[in-house]
Each structure stands twice: as structure tokens, then as C-alpha cells.
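Asks: Sequence and predicted model, in that order:
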Amino acid sequence: MIEEQQTEITDAAVVDYLRLHPDFFHRHLDLLEQMHIPHPSGNAISLISKQLEIFRAKHQEQESQLNALIDIARENDASFNRMHELTLAMLEANSLEDAVANLSEVLSECFLTDFVGIKIVRDGGCSPISNLFVAADEPNLKHFANELATNQPKCGRPTLVQATFLFGDAATEVKSCAIIPMVFTQLEGILAIGSRDEGRFHYSMGSVFLTQMSEIIGTRLISLLQQLD
């Protein structure tokens, strides 16, 4: 088998090619953005060279802005699809037990969470789900007083007391979580989603989607709770 020999292109060959094809850069203007051509005047910069330099900088900036917008659009699409799956999962639930099971599944698969905790503030509740209902005078609720008072989600690392109340025996595994209050006329409760990853739910995260999540879940829970009355 004869090995192919690679031919090295010399400077002279490039020069000869460009002389034979003077319109080469007209057909490949994008190359000019990547090339640095010295000016005959040395350190002096011609007006055309300066304009080209400015054009390159603006082009790179616009390209970066476009890529950032594309990333945001992709993330928004992904968030919309996740919320859609969550809505379907809640609508398919015919009981509180179904709702909790569906919620755990969709949050794990679509939102990549490890733990889910739900607490409904309601006296005399009866459910096969362990510790789903808590009394209004439950002492541990004081650790969530700010979230319930402001009805605003909070992300970050929970205290051990908070994690134990929300996630039970898995408390020590939770490195970050989102505590999402559900405060409505017909429902008061807490939804918590936790992760083993410290950076999964960071304190600087936005709250728009978390608030929408609480509205979707809370609305369905209200409907299912009415079946118990």
C-alpha cells in the first residue's frame, strides 16, 4: 500500500494563487475578520484598518449577544415543556395519593430533583400518606414563618430542622432545596423539592417558575381536598 504524501503549501504557492484569483477575498469576506494584516506605515493605522477593527469587535459582540439570546430561548422552551408535564401529571391525579405520586415522578424525571416534601396545614386530616397533614399549631411551622408570610419561594441550603420536617429520614442527604409556600384562600401548605447537589437550588435563582409551580399544584390539591370534605 502506497502511503499518500502530504504536500506542504508554500508562501510562494499562496501568492501565486492569489495573483491568479484576485477576487478570492470578495468571495471569502469572512476570512478578513480573522486575519491581521500589517500596514506599510508601521505602527500607524489606516482609516480602513481601524474601521475593519471596529467592525470585527461589533460583530463578535453581536454574535455573543445572539448566542446568549438563543441559550435563554432554549431554556425557556425547556421550562415551558417541564411545566406542561407537571400540569398533565396533576390533572391525571384522582386522589391526594395520586397527586403526591405523580408529583414525585414528574419532578424527578423532568426537573431532576432527588427529594419531594409536601405539607398541608389542615387540622384533622386523614391520609395514608405519612405526615402529609400538619396542624396549624405545629411548632415546626415557625421555621417557615417568613416564606408563609411573604408567599415567596426560597432556595438554598435548608437548616437541619427544616430538612427533617420536610424530608424526614433523608434530611442529611439534602444539600440544597427550594421551599415553595402554597398560600391560597382554600389551602395553606409547603412544597419542598430537594437535591443532593449543593448548586441545584441556589439562593440567587429566580422565583417565577417556582411560583407558577405552586399555583398549578395548589389548585389541583384544593380540588382533591374538597373530595374529602
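Replies: That came in fine, so what should we check first? Residues are numbered from 1 along each chain as shown.

Asks: going forward, measure contacts between C-alpha atoms and count neighbours the same way
Replies: Noted.

Asks: My reading is that residue 131 is in a strand; is that accurate?
Replies: No. Counting by DSSP: H, G, I helix; E, B strand; the rest coil, residue 131 falls outside a strand, being coil.

Asks: can you pull the contacts of it?
Replies: Counting by Cα atoms under 8 Å, 6 or more residues apart in numbering, residue 131 touches residue 119.

Asks: quick one: it from residue 220, how far?
Replies: Computed as Cα to Cα, to the nearest Å, the residue 131 to residue 220 distance reads 19 Å.

Asks: neighbouring contacts of stretch 202-209?
Replies: Residues contacting stretch 202-209 (Cα under 8 Å, 6+ apart): 79, 152-157, 176.

Asks: List the buried residues in that stretch.
Replies: Buried residues in stretch 202-209, defined by neighbour count with 16 or more other Cα atoms under 10 Å: residue 202.

Asks: How far away from the center of its chain is it?
Replies: In terms of Cα atoms, centre = their mean, to the nearest Å, the centre of stretch 202-209 is set 9 Å apart from its chain centre.

Asks: before we move on, what about stretch 73-83?
Replies: Distance of stretch 73-83 from its chain centroid, counting by Cα atoms, centre = their mean, is 8 Å.

Asks: so where do the strands sit in this protein?
Replies: For the chain, strands defined by DSSP state E occupy the ranges 115-121, 133-134, 154-156, 176-184, 187-195.

Asks: what's near enough to touch the nearest residue to residue 166 once chain neighbours are set aside?
Replies: If the residues on either side of it in the chain are set aside, residue 166 comes closest to residue 117, at 5.2 Å by Cα to Cα, 6 or more residues apart in numbering. With contact taken as Cα under 8 Å, 6+ apart, residue 117 is in contact with 166-167, 190-193.

Asks: this is the other structure I want to compare:
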Amino acid sequence: MSKKAEELERMEGKIASYLAKNPEFFERHPELLENLKIDHKIYGSVSLVERQILNLRNRSHDLQERLTDMLDNAQVNSDLLMKCSQLAVGVIRAESRQQVADTVLEELRRHFDIDDCQLWLCDNDEDLQRVNYSDSDTLYKLTDQQFIHKDPVCGRITESISQLFKSDKKLQSYALIPLGDGAEDGLIALGSSNVELFTADMGTLFLRFIGDICEACLAKK
């Protein structure tokens, strides 16, 4: 860097420091604002005031978009909560394990926009209809999951995980809801032909709620 460039940089630093400490400077010298010009990628050379107005408009637009997204998400979450509540009420009212299983499968298929729903249990003390049975080791191999802390997992369908389903449709995404610690009691497998319905980074709070309700009701009936 040349000596002149270094001197210019020091001077600019002093100016910037002074303006930062004296924000009222331009209030005392409003004529400077009218003469200052700043390059803008879209509108070319604009005054500082015009640049501030454009920035405020952009910020307003961004905030409006964020608010719209928040409202949309709130509506989606409200709908999901209502559906989960209906499922919970139905499962709690069930008088047998068979009714619990039937209610879970019917409610999930009817209200959650999925193409396939399978209930897998590791306890085969009784032969429930519409229920699949397997040992936990086999489920671990098929899913390649350990289900830490009962957290559901979601993602793209793999050849291995596709064996959990019976749908004739080409499933693209899945959600696996463990029942019991480490899915020791089984799991609920949800499959969708929509690749974006279940993603690895999605929130699983409502799925966890469904799993906890089903696990508790299956254990008590």
C-alpha cells in the first residue's frame, strides 16, 4: 500500500469514528445529505437519503415476508395440533390394543396426507390385525437407526427402509416414530410419495407426541 493510500485510509477511519460518535452531525449540516451520492446496483447514483429510503423499503419487504411465513407456519402448526388432539382422544377412548392400533392407522392415513402407514411391534404376545411384528434387532438393521431419546427420524426413502412399507406407490420420504426407548417396543412408519413431506431437518415435536400417546395407550390396554 502506498503512503498516500495509507494516509487516506487513516483519514477515512477518523471520519467514520467521528460520525459514529456524533450521529447528530448531519442534523446540523443537512445540506451535505443532499449532495452526498452513493452507487446503487439497481438505481445507479442516489443520494444518501434516497439510499436510506430504499434500505428501509427493502427491510420492510423482508419483514413482511418473514411475518407472512410466521403466520403460515402458525396456521400449519395449529392444524397439526388439532389433528394430533383428535388422534389422541381416539386412542385414549379405545378399549383394546386392537382398537388402539386401528385408530392410530386410520387417523394417520385420513388426516396426515400420507400414502402408507405401518405399525410395527416387537411384542407378539397377541396377534393383532393390521399390525406387523418383528424383533428390535431386525428393525435396527432395516432402519439403520438407534432412535436416541425416542426422537423420530425423517428423510428420503432407502431400499432398506422401503421394506417397512406395503404401498404400491413409489414412496419418496419417510418418518419413523419409535415406540419405547430405542424403539424397543416397535415403531410407526409413515411413508409419502411427496419427497418434501418428511425431511431430515424438519421438526419432529408432533411426531414425538403421536409416538408417546400411542406407546402409553398400547401399554395400558
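Replies: Received, thanks. Keep in mind it's a predicted model, so treat the numbers as computed, not measured.

Asks: In space, what's closest to residue 83 of structure 1 - neighbours in sequence excluded?
Replies: Closest residue to residue 83 of structure 1 apart from its sequence neighbours, by Cα to Cα, 6+ apart: residue 213 at 7.2 Å.

Asks: measure the one you found to residue 111 of structure 1 for me?
Replies: 11 Å.

Asks: the more surrounded of those two?
Replies: Neighbours per residue, other Cα atoms under 10 Å: of residue 213 of structure 1 and residue 111, the larger number sits with residue 213, 19 against 15.

Asks: Let me see the contact set for the counterpart of that one in structure 2.
Replies: Under the alignment (TM-score structural alignment), residue 213 of structure 1 pairs with residue 210 in structure 2. Residues near residue 210 of structure 2 by Cα under 8 Å, 6+ apart: 84, 87-88.

Asks: Now those in JSON lines, please, with extra columns for neighbour count.
Replies: Formatted as JSON lines, those follow (neighbours: other Cα atoms under 10 Å):
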{"residue": "84", "neighbour count": "21"}
{"residue": "87", "neighbour count": "22"}
{"residue": "88", "neighbour count": "22"}
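
Asks: Present those as a markdown table; the columns should include distance to residue 57 of structure 2.
Replies: Shown next, in a markdown table, are the contacts of residue 210 of structure 2 (distance: Cα to Cα, whole Å):
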| residue | distance to residue 57 of structure 2 |
| --- | --- |
| 84 | 40 |
| 87 | 45 |
| 88 | 46 |
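
Asks: so which of the residues you listed would you say is closest to residue 221 of structure 2?
Replies: Proximity of the contacts of residue 210 of structure 2 to residue 221 of structure 2 (Cα to Cα) peaks at residue 88, which lies at 14.5 Å.

Asks: Now do residue 197 of structure 1 against residue 175 of structure 1, distance only.
Replies: 6 Å.

Asks: The two: which is more packed in?
Replies: residue 175 (19 against 16).

Asks: The more buried one maps to what in structure 2?
Replies: Per TM-score structural alignment, residue 175 of structure 1 is aligned with residue 172.

Asks: how about its match, what does it touch?
Replies: 156-157, 191-195.

Asks: now with 10 Å?
Replies: If you count contacts by Cα atoms under 10 Å, 6 or more residues apart in numbering, residue 172 of structure 2 has them with 155-158, 162, 191-198.

Asks: okay, the residues you listed in CSV with distance to residue 107 of structure 2 next?
Replies: Listed next are those as CSV, based on distance: Cα to Cα, whole Å:
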residue, distance to residue 107 of structure 2
155, 22
156, 23
157, 22
158, 25
162, 22
191, 14
192, 15
193, 18
194, 19
195, 21
196, 21
197, 17
198, 18
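
Asks: returning to that earlier point: any idea how far the residue nearest to residue 166 of structure 1 lies from residue 141 of structure 1?
Replies: For residue 117 of structure 1, the distance to residue 141 of structure 1 - Cα to Cα - is 14 Å.

Asks: list the residues that contact both of these two?
Replies: Counting by Cα under 10 Å, 6+ apart, the residues touching both residue 117 of structure 1 and residue 141 are 165, 190.

Asks: post-alignment, the longest helix along structure 1 versus structure 2, mean distance?
Replies: In structure 1, with assignment by DSSP state H, the single longest helix is helix 47-91. For helix 47-91 of structure 1, the mean deviation from structure 2 after alignment is 2.0 Å (mean Cα distance after the TM-score superposition for structure 1).

Asks: Which neighbouring elements make contact with that helix?
Replies: helix 29-34, helix 96-110, helix 208-226 (3 or more Cα pairs under 10 Å, 6 or more residues apart in numbering; DSSP states H and E).

Asks: Same list (these) but as CSV, adding distance to residue 184 of structure 1.
Replies: As requested, the helices and strands packed on helix 47-91 of structure 1 are exported to CSV (distance: least, Cα to Cα, whole Å):
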stretch, distance to residue 184 of structure 1
helix 29-34, 58
helix 96-110, 17
helix 208-226, 8
